[in-house]
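Asker: structure of the sequence below:
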Amino acid sequence: MTHFVDIGALDDVPKQGARVVKTAQGCIAVFRTADDQVFALDDRCPHKGGPLSEGIVHGSSVTCPLHNWVFEMNSGEAQGADEGHVRTYPIRVEHGRILISAGLMARRVA
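Answerer: The predicted structure follows:
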């Protein structure tokens, strides 16, 4: 069974914006779409290391602020001609609170 931890209120993340959660594994970008969907991805573009949390959210995608790579937030896959992948994390909203997988946040990369 997956355990989740509360990381804040949905209203703490602006619509079409992001906030960063610092974990033992590194920084995770938590995104909110215009229709209140939430997504969690590594906050680092695999292309040049750009902070995805500073990117532009459009639909269920985010565009890296450095070189305009576009990532589908559901899968973490780069779109178009770009090739790459960003790790995603289980996340959900309950009663206006954002919950993220506790297990994935605790793991360390070898």
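
Asker: contacts, neighbours, all on C-alpha from now
Answerer: OK.

Asker: hey, where'd the helices end up in the chain?
Answerer: In the chain, the helices defined using DSSP state H lie at 102-106.

Asker: so where do the strands sit in it?
Answerer: 4-9, 17-22, 27-32, 38-42, 56-58, 61-63, 70-72, 88-89, 91-94, 97-101 (DSSP state E).

Asker: on contacts alone, who are the packing partners of the shortest one?
Answerer: Same thing as strand 88-89. strand 38-42 (3 or more CA pairs under 8 Å, 6 or more residues apart in numbering; DSSP states H and E).

Asker: show residues contacting the strand it packs on.
Answerer: Contact with strand 38-42 is made by 26-32, 52, 73-74, 76, 86-93, 100, as judged by CA atoms under 8 Å, 6 or more residues apart in numbering.

Asker: stretch 43-58 too?
Answerer: With CA under 8 Å, 6+ apart as the test, stretch 43-58 has contacts from 16-20, 27-31, 33, 42, 62-66, 69, 84-86.

Asker: please give me the structure for this one as well, since I'd like to look at both together:
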Amino acid sequence: MTVFIDIGALEDIPRQGARVIRTAQGCVAVFRTMDDRVFALDDRCPHKGGPLSEGIVHGDRVTCPLHNWVFDMNSGTAQGADEGAVRTWPVRVEQGRILISAELVSRPRAA
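Answerer: Next up is the predicted model:
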């Protein structure tokens, strides 16, 4: 069973925008779509390390700001580019609050 922790209000993220949270697993970009869906992805494009949180959100996709790789935020897979993917994290909204997997803050990185 996934345990979730509160990381803030949905209204803290503009529609079609993102915020970055720093976690035990590294930086994670939390995105809000125009229709208030929320996604959480590692904030580093596998191509050249671009910050996905600074990318363009369109529907359930985000485009990397460096080289235009497009990622499906549901799966983390790159679309129409070389092979690549980013990790996705369980996230949901309850009563206007964003909840994300507690695994992000409780499990240290492997050495």
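
Asker: of all the strands of structure 1, which one comes closest to residue 107 of structure 1?
Answerer: strand 97-101 (10.7 Å; CA to CA).

Asker: so who does residue 79 of structure 2 touch?
Answerer: Contact analysis of residue 79 of structure 2 by CA under 8 Å, 6+ apart lists 69, 70, 71, 72.

Asker: distance to residue 9 of structure 2 and neighbour count for the residues you listed - can I get that in CSV?
Answerer: Output for the contacts of residue 79 of structure 2, formatted as CSV (distance: CA to CA, whole Å; neighbours: other CA atoms under 10 Å):
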residue, distance to residue 9 of structure 2, neighbour count
69, 29, 22
70, 27, 24
71, 24, 25
72, 23, 20
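
Asker: need the max-distance pair from these.
Answerer: 69 and 72 (10.1 Å).

Asker: re the thing from before, now the contacts of stretch 43-58 of structure 1: which count as buried?
Answerer: Among these, those classed as buried by neighbour count (16 or more other CA atoms under 10 Å) are 16-20, 27-31, 33, 42, 62-65, 69, 85-86.

Asker: so how far is residue 99 of structure 2 from residue 85 of structure 2?
Answerer: As defined by CA to CA, to the nearest Å, residue 85 of structure 2 lies at a distance of 23 Å from residue 99 of structure 2.

Asker: hmm, I typed the wrong one, I wanted residue 69 of structure 2.
Answerer: Distance of residue 69 of structure 2 to residue 99 of structure 2, computed by CA to CA: 27 Å.

Asker: still on that earlier bit, can you put the contacts of residue 79 of structure 2 in JSON lines and add distance to residue 38 of structure 2?
Answerer: Shown next, in JSON lines, are those (distance: CA to CA, whole Å):
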{"residue": "69", "distance to residue 38 of structure 2": "20"}
{"residue": "70", "distance to residue 38 of structure 2": "17"}
{"residue": "71", "distance to residue 38 of structure 2": "14"}
{"residue": "72", "distance to residue 38 of structure 2": "13"}
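
Asker: from those residues, which is closest to residue 3 of structure 2?
Answerer: Set against residue 3 of structure 2, the nearest of the contacts of residue 79 of structure 2 by CA to CA is residue 72 (24.1 Å).
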